[in-house]
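K.L.:
Below are the sequence and a predicted model; questions follow.
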Amino acid sequence: MDWEKRSGATFEADKTNVIHFPCCDPKVDKTPALVKGRPVQPKDCVKILGVMMDSKLKYRQHTAYAASKGLEAAMELKRFKGLSAATARQLFTATVIPTVDYASNVWMHACKDKLIGPVNRVQRTGAQEIVGTYLTVATSVAEA
């Protein structure tokens, strides 16, 4: 860790994760890296600055995590009764959207239709709560 000494940075072996991003070869070297004399096993998925990155950069775990946190926040809006649509929308915009949208410019490009379904469910739940519609109302009607 020559760079550590030159830059003045410090690394803790307990807090260090190793992940390989192979270019073409799907076989990944599972040899542990040594950090301050301690072996650190490579992982398939690590959390870096709040984004869960996997070795194939598909972001499946992060998409599921963001959608579950967003749905949890959207369901909290149901607890508030008697809010005007403007207030409910402001709460949705201030609490739910940042939860789902965090670092989306990093991971959204890798999302396919199947992965984006849970994120759309968050949007549908929020739209239903803002407008106050029944569960059977079409998403396009609730969003309009």
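P.N.:
Alright, I've got the coordinates.
K.L.:
switch to C-alpha atoms for all contacts and neighbour counts from now on
P.N.:
Fine.
K.L.:
where along this structure do the strands fall?
P.N.:
Along the chain, counting by DSSP state E, strands occupy 33-35, 38-40, 45-48, 51-54.
K.L.:
helices or strands up against the last one?
P.N.:
Using 3 or more CA pairs under 8 Å, 6 or more residues apart in numbering; DSSP states H and E, the elements in contact with strand 51-54 are strand 45-48, helix 60-77.
K.L.:
Export the ones you listed as CSV, with columns for distance to Ala86 and mean neighbour count.
P.N.:
Output for these, formatted as CSV (distance: least, CA to CA, whole Å; neighbours: other CA atoms under 10 Å):
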stretch, distance to Ala86, mean neighbour count
strand 45-48, 35, 15
helix 60-77, 13, 20
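K.L.:
One more to weigh against that first structure:
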Amino acid sequence: MDKDGGALEWSRSHNSEFSYEKLGLLNCACRSQDLGPSLLLRSYTVQPTDSHKFLGVILDSKLSFHHHVAYALAKGSKWVAQLRRVMRPTMGTAFRLAKRLYMGVAVPGYLYAADVFLTPLRYLEGQTRQHGSVGAINKLNRIHRQALIMVSGAMRTTATDILSAHCDILPFPLLIDKLCQRSAVRLCALPQSHPLAKHVARAAN
């Protein structure tokens, strides 16, 4: 960053100075509890941290995405609370419009970059235990269930699969599958001139 022809030289030549206080330093290590050394950039020292938000995704030093799951859970709860406000029994919005609001606004909001921090649930051959982001998906499924109850107007004791069928909305694990598949198809359809094309081809092989 501070070498000749690096980012700092580019920022000076383009009159676009970096805001050092927004920089974050993550030292990724699977087993070490130490945050690692700090980074000195000219006269500013970037201190290591256990998590940092980058392009809307909270990364942590172990890449477990626990921080981002908690962030998505809080964000989804806020969206459901807003839906509850507009779906009052009197003078509230219609159920069909509430479904559009949830699927068109809330889901893209709290499941942004789901293909990054969630792994779809799978049963591996010869095993009975589910693999993937089981805990995170179960937590986020609570938000999904609350939204289904509001959209359908059903009782709170109604089974989740019945709610999904009546609302014509995919069950939450299948919704995650759909989002991840959409991202995978988008990556596979990149032109060869795209910077990520060779990395996608390498991952596919």
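P.N.:
Done, it's in. The model shown is predicted, which means the values in this text are computed figures rather than measured ones.
K.L.:
TM value for the aligned chains?
P.N.:
Once superposed, chain against chain, the TM-score is 0.87 (TM-score structural alignment, normalised by the length of structure 1); 143 aligned residues with a CA RMSD of 2.1 Å.
K.L.:
follow-up on the earlier one: got the strands of structure 1 as CSV, with distance to Asn120 of structure 1 columns?
P.N.:
Formatted as CSV, the strands of structure 1 follow (distance: least, CA to CA, whole Å):
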stretch, distance to Asn120 of structure 1
strand 33-35, 40
strand 38-40, 37
strand 45-48, 23
strand 51-54, 19
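K.L.:
Point out the most buried one among those strands.
P.N.:
strand 51-54 (a mean of 20; mean count of other CA atoms under 10 Å).
K.L.:
Average offset of that one relative to structure 2?
P.N.:
Here strand 51-54 of structure 1, set against structure 2 after superposition, deviates by a mean of 0.4 Å using mean CA distance after the TM-score superposition for structure 1.
K.L.:
follow-up on the earlier one: got a markdown table for the helices and strands packed on strand 51-54 of structure 1, with distance to Ala9 of structure 1 too?
P.N.:
Output for these, formatted as a markdown table (distance: least, CA to CA, whole Å):
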| stretch | distance to Ala9 of structure 1 |
| --- | --- |
| strand 45-48 | 17 |
| helix 60-77 | 28 |
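K.L.:
For Thr93 of structure 1, which of the ones you listed is the nearest?
P.N.:
With CA to CA as the measure, helix 60-77 is the member of those nearest Thr93 of structure 1 (10.2 Å).
K.L.:
and the closest one, which stretch of structure 2?
P.N.:
Alignment of helix 60-77 of structure 1 against structure 2: residues 66-83, by TM-score structural alignment.
K.L.:
mean shift of the matching stretch relative to structure 1?
P.N.:
Averaged out, stretch 66-83 of structure 2 is 1.1 Å away (mean CA distance after the TM-score superposition for structure 1).
K.L.:
which residue numbers in structure 1 go with stretch 133-152 of structure 2?
P.N.:
Stretch 133-152 of structure 2 maps onto residues 112-131 of structure 1, going by TM-score structural alignment.
K.L.:
I appreciate the help and will end here.
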